[in-house]
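> Sequence first, predicted coordinates after that:
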Amino acid sequence: MTENNAAATTSGRVAIVTGGSKGIGRETAARLGREGYAVVIGYGGSKDSAEQAVKDVEQAGGRAVAVQADVADEIAVAALFDRAEQEFGGVDVVVNSAGIMPLAPLAELDLEVLDRVIRTNLRGTFVVNQQATHRVRNGGAIVNVSSSLTKLARPAYSAYAASKGGVEAITLILAREMRGRDITVNAVAPGPTATSLFFDGKPQELIDRITAEPPLERLGEPSDIAEIIAFLAGPARWINGQVIYANGGSVA
């Protein structure tokens, strides 16, 4: 499908993108805007970043608003969906890319940090998906963001990888629970991607080593992942109940 044809079929569709103020979420919001979506950018922290993400979508040709919401708070998430319906008339696509990634060996990880990772990454996915089951219109799509770290088993990532393993389980089960609704449910599992979430707290030696691992010998770019999410959100109607590992060949 050409980009122009894709825009013709997605014009008028409405997407919610959590974690949409930066990284993969922000790039995804702009990518959907390029295809004519109206986008509700859910963000947790920086209002300035969220407002810039709105401008990115508008410059790409879409419409957008930014709404602050804690993805693990069911009342806040319901209000996020309410805003999408009020502004744009409904919801067709939900992309759940909000997440945090504090790193430490399992033996040293503070359990309060573990609770925070599980709350945002796992409970947040559950809450957003639960609301999506009630709000997404037939013909729509739910796309969760997991991680290739569920397969890479890299030291210091136990909490993050465990939370993302749960994201994949939710995704596969929900796809089957949506039987008869004409709504696809998939997950994208990026490998190392050039975002602040990846770079923060890592020494250059580790960054260089991870960058060299894929056969393509580079980090993923947010645009690499956004392209896959946009495909799953729109034309990829026969891909359902799948985890797509997007990591340049680091792991199958």
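Looks like it arrived, so ask away. Numbering: from 1, shown residues only.
> going forward, measure contacts and count neighbours with C-alpha atoms only.
Will do.
> quick one, longest strand in this protein?
strand 136-145 (DSSP state E).
> Buried residues, that one. List them.
Along strand 136-145, these residues count as buried under the neighbour rule (16 or more other Cα atoms under 10 Å): 136-137, 140-145.
> what does stretch 44-60 give?
44, 49-51, 53-58, 60.
> Leaving out the residues flanking it, which one is nearest to G165?
T150 (6.0 Å; Cα to Cα, 6 or more residues apart in numbering).
> picking that back up, out of the buried residues of strand 136-145, what pair is the most spread apart?
The most widely separated members of the buried residues of strand 136-145 are R137 and V145, with 20.5 Å between them, by Cα to Cα.
> quick one: stretch 38-48 to chain centroid distance?
Between the centre of stretch 38-48 and the centre of its host chain there is 13 Å, according to Cα atoms, centre = their mean, to the nearest Å.
> ok, T18 to L152 distance?
To L152, T18 is 25 Å away according to Cα to Cα, to the nearest Å.
> These two - which one has more neighbours?
Using other Cα atoms under 10 Å as the criterion, T18 and L152 rank with T18 on top: 33 against 14.
> Count the neighbours of the closest residue to the more buried one other than its chain neighbours for me.
Distances taken as Cα to Cα, 6+ apart place G42 nearest to T18, at 4.3 Å, with adjacent residues excluded. Residues within reach of G42, counting by other Cα under 10 Å, total 29.
> Which helix or strand lies directly C-terminal to the helix or strand hosting G42?
Counting by DSSP states H and E, the element that carries G42 is strand 38-43. Next in sequence after strand 38-43, counting helices and strands by DSSP H and E, comes helix 47-60.
> Who are the packing partners of the helix or strand just after that next one?
The helix or strand immediately downstream of helix 47-60 is strand 63-68, counting by DSSP H and E. Where contact means 3 or more Cα pairs under 8 Å, 6 or more residues apart in numbering; DSSP states H and E, strand 63-68 is packed against strand 38-43, helix 47-60, helix 74-88.
> repeat that with 10 Å
Helices and strands touching strand 63-68, as assessed by 3 or more Cα pairs under 10 Å, 6 or more residues apart in numbering; DSSP states H and E, comprise strand 14-18, helix 23-34, strand 38-43, helix 47-60, helix 74-88.
> Included below, for side-by-side comparison, is a second structure:
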Amino acid sequence: MSKHSLSGKVVIVGGGAKNLGGLISRTFAADGAKIIAHYNSAATRSDADKTVADIKAAGGDAIAVQGDFTKVDEVVKAFAAAKKHYGSIDIAINTVGKVLKKPFAETTEAEYDSMAAINSKAAYFFMQEAGKQLNDGGKICTIVTSLLAAYTGLYSTYGGMKAPVEHFTRAASKEFGSRGISVTAVGPGPMDTPFFYGQETPEAVAYHKSASALGGLTKIEDIVPLIKFLVTDGWWITGQTIFANGGYTTR
């Protein structure tokens, strides 16, 4: 199979049930990929089932797999389920994350631990298991955040816990490179999804919309083509974190 095509490739999508992950699952399936749409808990099972049903209705091939990726054994089980069903895995994309907007001085230990587990630990062990289970020539991509280049308060645990993923990406790309596996991270700007609005005031939403040079919030439809490029024709890009945010932040 060509590294430039998704046809016949097996793709596991962490958080692949809805929003950005759901669009990745549907889009890649439409291009001929076989999809493992991961979902976290019973709360998102219906989203995962609908995504799989939509893919199958369109003539594609997909399954849903549940797992709390803050627990390493559940990451391992999700990859094992994918390999058991499809025989092998070619591409691993992780969109799992959680935002917390809160003053530094008010953040609790429980909140810190939760944010670290969801945004850093889950990403680390997803990448680790992908490195173990992907076919040679595979691709790994993780969603981070453009806040990594922002000079701002209130997102200390979100930006702070996504920041290590930049180095995880560099280290993994160096270690997995001998097998032809490229590893990248993508940092969208504030995305026009329910993931964004939950913690923002109307005034903050207005600011975020006005902050990008090209105007408005990041659309998930603008991120999926970049991810598709990175795991196909853009395979030569590795170890990099790429910001796709309409000029929201840069460095």
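Thanks, I have the structure now. Note that the structure is a prediction, hence the values are computed from the model and not measured.
> Got a TM-score for the two of them?
Remark: TM-score between the superposed chains equals 0.94 [TM-score structural alignment, normalised by the length of the second structure]; 247 aligned residues with a Cα RMSD of 1.6 Å.
> ok so, going back, so which of the buried residues of strand 136-145 of the first structure would you say is closest to G36 of the first structure?
For the buried residues of strand 136-145 of the first structure, the nearest to G36 of the first structure is G140 (14.9 Å; Cα to Cα).
> how far does stretch 4-20 of the second structure sit from the chain's center?
For stretch 4-20 of the second structure, the distance to the chain centre is 10 Å (Cα atoms, centre = their mean).
> Tell me which residues of that stretch come out buried.
Buried residues in stretch 4-20 of the second structure (16+ other Cα under 10 Å): 5-20.
> re the thing from before, would you check the span in the second structure matched by the strand holding G42 of the first structure?
With TM-score structural alignment applied, strand 38-43 of the first structure matches the range 34-39 in the second structure.
> how big's the offset between that stretch and the first structure?
Here the mean offset of stretch 34-39 of the second structure against the first structure after fitting is 0.7 Å, by mean Cα distance after the TM-score superposition for the first structure.
> Counterpart of L154 of the second structure over in the first structure?
L154 of the second structure maps onto A156 in the first structure, by TM-score structural alignment.
> Pretty sure its match sits in a helix.
No - assessed by DSSP: H, G, I helix; E, B strand; the rest coil, A156 of the first structure does not belong to a helix; its assignment is coil.
> What is the corresponding segment of the first structure for the helix or strand containing A116 of the second structure?
Using DSSP H and E, A116 of the second structure sits in helix 109-116. Counting by TM-score structural alignment, helix 109-116 of the second structure lines up with residues 111-118 of the first structure.
> Now the helix holding A116 of the second structure: buried residues?
So, applying 16+ other Cα under 10 Å, buried residues of helix 109-116 of the second structure: 112, 114-116.
> do stretch 161-177 of the second structure as well
If you call a residue buried by 16+ other Cα under 10 Å, then stretch 161-177 of the second structure has these buried ones: 161-166, 168-170, 172-173, 176-177.
> quick revisit: closest one of the buried residues of helix 109-116 of the second structure to N245 of the second structure?
For the buried residues of helix 109-116 of the second structure, the nearest to N245 of the second structure is M115 (22.7 Å; Cα to Cα).
> Skip the chain neighbours and tell me the closest residue to the closest one.
T157 (6.2 Å).
> That neighbour: neighbouring residues, count only.
If we define neighbours as other Cα under 10 Å, then T157 of the second structure has 24 of them.
> Can you tell me the SS state at it?
helix.
> which one is the counterpart of F69 of the second structure in the first structure nearest to, not counting chain neighbours?
Applying TM-score structural alignment, one finds that F69 of the second structure aligns to V71 in the first structure. Excluding the flanking residues, the one nearest V71 of the first structure by Cα to Cα, 6+ apart is G124, at 4.6 Å.
> Flag every buried residue along the strand or helix carrying the one you found.
Element membership for G124 of the first structure (DSSP H and E) is helix 124-135. Across helix 124-135 of the first structure, burial judged by 16+ other Cα under 10 Å covers 124-129, 131-133, 135.
> circling back: what span of the second structure is the longest strand of the first structure aligned with?
Going by TM-score structural alignment, strand 136-145 of the first structure sits over residues 134-143 in the second structure.
> V167 of the first structure touches S148, doesn't it?
No - look at V167 of the first structure against S148 with Cα atoms under 10 Å: they stay out of range, at 11.9 Å.
> do you know how far F104 of the second structure is from L147 of the second structure?
Separation of F104 of the second structure from L147 of the second structure (Cα to Cα): 15 Å.
> try H85 of the second structure
37 Å.
> Ok, T107 of the second structure next?
18 Å.
> Equivalent analysis for K219 of the second structure, please.
Distance from K219 of the second structure to L147 of the second structure, by Cα to Cα: 16 Å.
> OK, contacts around the residue nearest to G165 of the first structure?
Going by Cα atoms under 10 Å, 6 or more residues apart in numbering, T150 of the first structure touches 157-158, 160-166, 168, 189, 191.
> Throw the residues you listed into TSV and include distance to A64 of the first structure, thanks.
Below are the contacts of T150 of the first structure laid out as TSV (distance: Cα to Cα, whole Å):
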residue	distance to A64 of the first structure
Y157	34
S158	36
Y160	30
A161	32
A162	33
S163	29
K164	28
G165	31
G166	30
E168	28
A189	26
G191	28
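> Strands along the stretch 151-251 of the second structure, start to end?
In the stretch 151-251 of the second structure, the segments counted as strands under DSSP state E, counting those that start in this stretch are 182-188, 240-244.
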